[in-house]
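Peer 1: Mind folding the following:
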Amino acid sequence: MSDLIRVLIVDDNEDMRGNIRKILSFESRIDVVGEAADGYQAIDMAAKYKPDIVLMDINMPGLDGISATERISLKCPYTSVIVISVQGENEYLKRAMLAGAKEYLIKPFSPEDINQTILNVYERNKERTTEVYAHKVLEQGYVQAPKVITVFSGKGGVGKSLIATNLAVGLAKLHKKVVIVDLDLMFGDVASLFNLKIKETIYHLVQEIERLDSESILSYLVETSSKVRVLAAPIRPEQSEMITGVHVEKIIRLLKETHDYVIVDTPSQLTDPVLTLEQSDFILLVNTLSVPVLRHNKNFLEILKSLSVPTERVRIIINRATLDTGVKIKDVKTALGMELYCLLPEERFVDLSINTGEPLLEMKASSRWSKEMNKLVQQIIAEDERAKSESWIKRFRLGRKRA
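Peer 2: I've put the predicted structure just below:
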């Protein structure tokens, strides 16, 4: 028996949606699972219903079809988007394909055209995903699952960038492919913390983002002596205005294709690019034994809930945990309502590390701080490996049931 192809129709014209639904109703292999009138509805319904195919109009109010296609391609990698439009110019075709569309149909189209296009795209995607999965299972024993780790704090000066850079070094020392993205777009210090001389930054990357793929994007990264790749923040603060959340979503998606871990260092404000937190597998929330820091981070946890980002992804870190400030470690747990994940002690060599651009894990590998950081690295890898194993077992059992 052939698979039933689940289709979502997206068009702001109700009559057009109805006509397409009627055409598709005569194809026994196609099941229309829903309709959306704009790009925002399309994204929500794609995430909810997980269709095999999305038929996407371009010109819609609110969020247009190109932008919606890009977001759906990012959030729902096993969903194929077919763009439908009255626009037949090459520029529209190019934009649609760069956004992730698998095919482009020009209105008006015949019932044979749309049905055959859906069947062809579905079969191509089915073949591709099956081959990719089989190759990775044979090669590695499980499906490779790159992880995005965002390091955040609602208050500056807590050692967030220090933790992000040393975490990257620790993972790289264990032969993981690691890239760190500096999203503190106005005043990022990641390049400085590695003592790097930067010529091109994320600002230069976004000028060419429409033509980039997972290979060409690598030319904008600088590799450190510890084998960590860095995508640096803009050199001038005013350049930060050119980088949007959509840019960041695509950058992270491309970097995940060639790295085991994408580490995102952030500012202390929830700017539009930082609101890509929903892409994160882990969110390391950095605290110190400070009332203002705890207050800001508690607010951040509330914001996460409003964004529907599961707090299960959050890991509570305390930096300078050995300082006597009047705030106790147990107070952090009480204030944030979460278990503690890692305690990093006060470290007297921090300033020297920052000023010389040599990560603490390399400068003082035997220090208490470095030892605790290595424990954090091991915890993250252990969680990652456990999740991969569970995913493989689940897929294996599902495969046996289908067989």
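Peer 1: Please make it C-alpha for all contacts and neighbour counts, starting now.
Peer 2: Will do.
Peer 1: Report the buried residues of stretch 314-334.
Peer 2: By neighbour count, and taking 16 or more other C-alpha atoms under 10 Å as the criterion, the buried residues in stretch 314-334 are Val314, Arg315, Ile316, Ile317, Ile318, Asn319, Arg320, Ala321, Thr322, Val332.
Peer 1: The spatially most central residue of the chain - nearest residue in space that isn't next to it in sequence?
Peer 2: Closest to where the C-alpha atoms of the chain average out (C-alpha atoms, centre = their mean) is Gln279, at 3.3 Å. The shortest distance from Gln279 to any non-neighbouring residue, by C-alpha to C-alpha, 6 or more residues apart in numbering, is to Val148 (6.9 Å).
Peer 1: likewise Arg21?
Peer 2: With C-alpha to C-alpha, 6+ apart as the criterion, Arg21 has its nearest non-adjacent residue at 6.9 Å, and that residue is Val32.
Peer 1: list the contacts for the one you found?
Peer 2: When the contact criterion is C-alpha atoms under 8 Å, 6 or more residues apart in numbering, the partners of Val32 are Arg6, Val7, Leu8, Ile9, Arg21, Leu24, Ser25.
Peer 1: Identify the farthest-apart pair in the buried residues of stretch 314-334.
Peer 2: For these, the farthest-apart pair by C-alpha to C-alpha is Val314 and Thr322; their separation is 22.3 Å.
Peer 1: One more sequence to fold, the one below, so I can look at both together:
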Amino acid sequence: MDKLNLVVLTDDMDLRIHVKNMATDEDIVIAGYSDFGSAGMLKIESLAPDVVVCAIKGEIGEQRFAFIRNLFLTVKTTAILLLTDSLSVDTVNMAAQAGVRQSMPLDTQPSEFCEAVRRASATEKQRQLDNASGKRTRSRTIGFFGGKGGTGKTTMAVNTAVGLAKKGKRVALIDLDLQFGDVNMMLELEPKDTIIELVQERGGINIESIRSFSMIHSSGITVLCAPKSAEFAELVEGRHVETIIDVMRPYFEYIIVDLPPSFNDVSIAAVENCDEIYLVYNSDILSLKNAKVCMTILDQLQHKEKVRIIINKNINGLIRYKDFERMFGMPVFGVVGTDDKTANVSLNKGRPIVISASRTAMARDIMAIVNKIDKQAR
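Peer 2: Here you go, the predicted structure:
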């Protein structure tokens, strides 16, 4: 088994011991320790570690972020992780802008820490290989549609995005449910700016403005949130959606779109620019009826070939997922079992199921869908 070499940067001796105790797996070796200064930069340049772990207690000042940014620009073959006891939305955003691949709390479990180290290293190595070969990964834009409220399409969109990020993918998540979008709640984000500020930006829509008006979740995904007030929804037009997706494509491997539960100018523009549309429905008669109407419209729009079906809250009742397969003449792409307790706790805490309840059957069902989506891209 190949060893992964770490260098730990911290000004706190206790944190050196703390990180050492977190690196419990045999394939992860701490090659050295240093502080945030010229000595630390020299050590990293000389050891060329796979991953640098920045461990910081208390508020992280601009000087620390400037050092991390300089490290990112200087040692381009090393992934950077941040461990801090002051993890917040602002901290995650500033860390991501400085080049940190993932930010985590100091009390992260050793198993999660070791997995994050492996994932960060693997992603960085793949990026280096892609750059060396001139390879450009084709971005895939995936829309999640429910046709009515309560199907779980936002839950699926959010957890798919985070699940793909767990696999080391570069992921963006767009909340296009412009009137009632709650992606930010499911990720415990409090956006200062949203898609409204983006489309009104005088400089136009470009990757810099998209990053400026988006947020970075602790999982690493870039999130463009829905308006804070439903009255602003009409300011977003189909042409804006098309431009946003086109601009994002070169920078993300996956663009996940949480679509509104109806067909309008915005949702149709998104559908036209999506590579796949995942219809999320429950195993009941109303969902079956709604899915039929939705499929008819998508067929009329000549996008039926993009459609995949996911059955959420599956129960062995009168309507089963086999009924969907018979009606539409296609296999159901994935099935997620019913677990209201796990879903409600995830929503109330703002923590995705694939992170907060990764050992539950529901999380396994979702990750099976995520793995299937990712496998199709290869």
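Peer 1: Just give the TM-score of the two.
Peer 2: The TM-score (TM-score structural alignment, normalised by the length of the second structure) is 0.63; 249 aligned residues with a C-alpha RMSD of 1.8 Å.
Peer 1: Relative to the second structure, what is the average displacement of the strand or helix carrying the residue nearest to Gln279 of the first structure?
Peer 2: Using DSSP states H and E, Val148 of the first structure sits in strand 147-152. After superposition onto the second structure, strand 147-152 of the first structure lies on average 0.3 Å away from the residues it aligns with, using mean C-alpha distance after the TM-score superposition for the first structure.
Peer 1: In the second structure, what stretch matches that strand?
Peer 2: Mapped onto the second structure with TM-score structural alignment as the criterion, strand 147-152 of the first structure occupies residues 140-145.
Peer 1: can you check stretch 214-234 of the first structure too?
Peer 2: Correspondence between stretch 214-234 of the first structure and the second structure is established over residues 207-227, with TM-score structural alignment as the criterion.
Peer 1: Ends of the matching stretch, what's the gap?
Peer 2: End-to-end span of stretch 207-227 of the second structure (C-alpha to C-alpha, to the nearest Å): 19 Å.
Peer 1: Using neighbour counts, pick out the buried residues of it.
Peer 2: Judged by neighbour count (16+ other C-alpha under 10 Å), stretch 207-227 of the second structure contains these buried residues: 209-227.
Peer 1: mind listing which of these are in helices?
Peer 2: In helices, defined here by DSSP state H, the members of these are Ser209, Ile210, Arg211, Ser212, Phe213.
Peer 1: mind listing the strands for the stretch 201-350 of the first structure?
Peer 2: Secondary structure of the stretch 201-350 of the first structure (DSSP state E, counting those that start in this stretch): strands located at 222-223, 228-231, 261-265, 282-287, 314-318, 340-343.
Peer 1: cool, and the stretch 1-150 of the first structure?
Peer 2: Along the stretch 1-150 of the first structure, counting by DSSP E, counting those that start in this stretch, strands occupy 5-10, 30-36, 53-57, 80-85, 103-106, 147-152.
Peer 1: Mind giving me the packing neighbours of the biggest helix by length in the second structure?
Peer 2: When secondary structure is assigned using DSSP H, the longest helix within the second structure turns out to be helix 110-133. If you count contacts as 3 or more C-alpha pairs under 8 Å, 6 or more residues apart in numbering; DSSP states H and E, helix 110-133 of the second structure packs onto helix 13-22, strand 51-56, strand 79-84.
Peer 1: Can you say which of these is nearest to Ile30 of the second structure?
Peer 2: In terms of C-alpha to C-alpha, the element of these nearest to Ile30 of the second structure is helix 13-22, at 7.2 Å.
Peer 1: What are the contacting residues of the closest one?
Peer 2: Residues lying outside helix 13-22 of the second structure but in contact with it, judged by C-alpha under 8 Å, 6+ apart, are Val8, Thr10, Ile30, Tyr33, Ala55, Ile56, Gln109, Pro110, Ser111, Phe113, Cys114.
Peer 1: Thanks again, I'm all set now.
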